[in-house]
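[1] Sharing a sequence plus its predicted fold:
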Amino acid sequence: MNGWDVVGSVFVALGVFFIIMSAVGLLRLPDVYSRLSAVTKAATLGVVLILAGAFFLKPSWTAFITLALAAALQFLTAPVGGFALGRAAYRSKSPLAAQTNYDELATGEASAPVADDG
């Protein structure tokens, strides 16, 4: 096992860690907006770290170009998809978590307080 294999394995392990944390966030966070944030950020970083690890495990110019393109597409499409899902959830009136203090997208006021459901 050489240095590239160690670096590649560390990157893959970190990527798996971030994807697992994304799954935990999906299960544990209180509302759809928090869940989207966790999944979009952590899973994107996890996938990109795994792609980097794959490059270090099998380095070549072909692998570099392919994996760099895949990482760039991941960085471009995941935030846009997360935004679209969040906007759809908000427009369908998905409730905010009880801990949320302000709804900055509410019409009429820049930062309208969230109604207390309890």
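    Okay, I see it.
[2] contacts and neighbour counts: CA atoms only from here.
    Fine.
[3] show me where the chain has strands.
    Using DSSP state E, the strands assigned to the chain run over residues 102-103, 112-113.
[4] Now the lengthiest helix in the chain: buried residues?
    In the chain, ranked by residue count with DSSP state H as the criterion, the top helix is helix 61-91. If you call a residue buried by 16 or more other Cα atoms under 10 Å, then helix 61-91 has these buried ones: 63-64, 67-68, 71, 74-75, 78-79, 82-83, 86, 90.
[5] Any chance of JSON lines for those residues, columns distance to residue 37?
    Shown next, in JSON lines, are the buried residues of helix 61-91 (distance: Cα to Cα, whole Å):
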{"residue": "63", "distance to residue 37": "30"}
{"residue": "64", "distance to residue 37": "29"}
{"residue": "67", "distance to residue 37": "24"}
{"residue": "68", "distance to residue 37": "24"}
{"residue": "71", "distance to residue 37": "19"}
{"residue": "74", "distance to residue 37": "15"}
{"residue": "75", "distance to residue 37": "14"}
{"residue": "78", "distance to residue 37": "11"}
{"residue": "79", "distance to residue 37": "9"}
{"residue": "82", "distance to residue 37": "7"}
{"residue": "83", "distance to residue 37": "9"}
{"residue": "86", "distance to residue 37": "9"}
{"residue": "90", "distance to residue 37": "14"}
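[6] circling back: could the strands of the chain go into CSV alongside distance to residue 35 and mean neighbour count?
    Below are these laid out as CSV (distance: least, Cα to Cα, whole Å; neighbours: other Cα atoms under 10 Å):
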stretch, distance to residue 35, mean neighbour count
strand 102-103, 17, 14
strand 112-113, 21, 14
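[7] Next one for the comparison:
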Amino acid sequence: MTPVPDTALDVASAVLLLLGALSCLLGAIGMVRLPDLLARLQAATKPQTLGLLLVLAGTALRVELESAVTLALVALFQVITAPVISQLAGRSAYRSGGVRRDLLVVDELAKELPPD
């Protein structure tokens, strides 16, 4: 089996890094352009997490194995914590009145929270 030429790794790494940067940019634009808090939470969580994962994957292709394992741990913790933090922020905004409940299509928290 012949080793992969450095050119192929460079191209793959560059593509992953550029896609990750583009995803982060789109998430940042969504944070500015989207109208309400819940939509902004969506833009803050999903594209930013995907962008970070792509950047970490592109970087992992070009570093030693020990550093790549560290990058994998960073990716794991990001995937675990980002949705939890987003959910907690959304629930806090809902409870404090930062979300217009009349605009929600489905309101699953209304059954769980006591009426005002």
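    Perfect, I can see it now. Given the structure is predicted, the values throughout are model-derived calculations rather than measurements.
[8] Nearest to residue 49 of the first structure, out of the strands of the first structure?
    Of all these, strand 102-103 sits nearest to residue 49 of the first structure, with 33.9 Å by Cα to Cα.
[9] Mean per-residue distance, the closest one versus the second structure.
    When the second structure is overlaid, strand 102-103 of the first structure sits 3.5 Å from its aligned residues on average, using mean Cα distance after the TM-score superposition for the first structure.
[10] what's stretch 8-16 of the first structure in contact with?
    Residues from elsewhere that reach stretch 8-16 of the first structure (Cα atoms under 8 Å, 6 or more residues apart in numbering): 45-57.
[11] what two of the residues you listed have the greatest distance between them?
    Largest separation among those by Cα to Cα: 45 and 57, giving 18.3 Å.
[12] Need the strands of the first structure in JSON lines (columns: distance to residue 21 of the first structure).
    Putting these into JSON lines (distance: least, Cα to Cα, whole Å) gives the following:
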{"stretch": "strand 102-103", "distance to residue 21 of the first structure": "27"}
{"stretch": "strand 112-113", "distance to residue 21 of the first structure": "31"}
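[13] Quick check: the aligned residue for residue 13 of the second structure in the first structure?
    Under the alignment defined by TM-score structural alignment, residue 13 of the second structure is paired with residue 8 of the first structure.
[14] Now for the aligned residue in the second structure for residue 33 of the first structure: which residues touch it?
    If you follow residue 33 of the first structure across to the second structure using TM-score structural alignment, you land on residue 38. Each residue near residue 38 of the second structure by Cα under 8 Å, 6+ apart is listed here: 90, 99.
[15] Roughly how far does residue 38 of the second structure sit from residue 26 of the second structure?
    Using Cα to Cα, to the nearest Å, residue 38 of the second structure is found at 16 Å from residue 26 of the second structure.
[16] number of nearby residues for the nearest residue to residue 63 of the first structure once chain neighbours are set aside?
    Excluding the flanking residues, the one nearest residue 63 of the first structure by Cα to Cα, 6 or more residues apart in numbering is residue 55, at 6.2 Å. Using other Cα atoms under 10 Å, residue 55 of the first structure is surrounded by 23 other residues.
[17] What's residue 55 of the first structure aligned with over in the second structure?
    In the second structure, residue 55 of the first structure lands on residue 60 (TM-score structural alignment).
[18] mean per-residue distance, stretch 67-83 of the first structure to the second structure?
    Looks like 0.5 Å for stretch 67-83 of the first structure (mean Cα distance after the TM-score superposition for the first structure).
[19] Next: stretch 8-19 of the first structure.
    Counting by mean Cα distance after the TM-score superposition for the first structure, stretch 8-19 of the first structure comes out at 0.5 Å.
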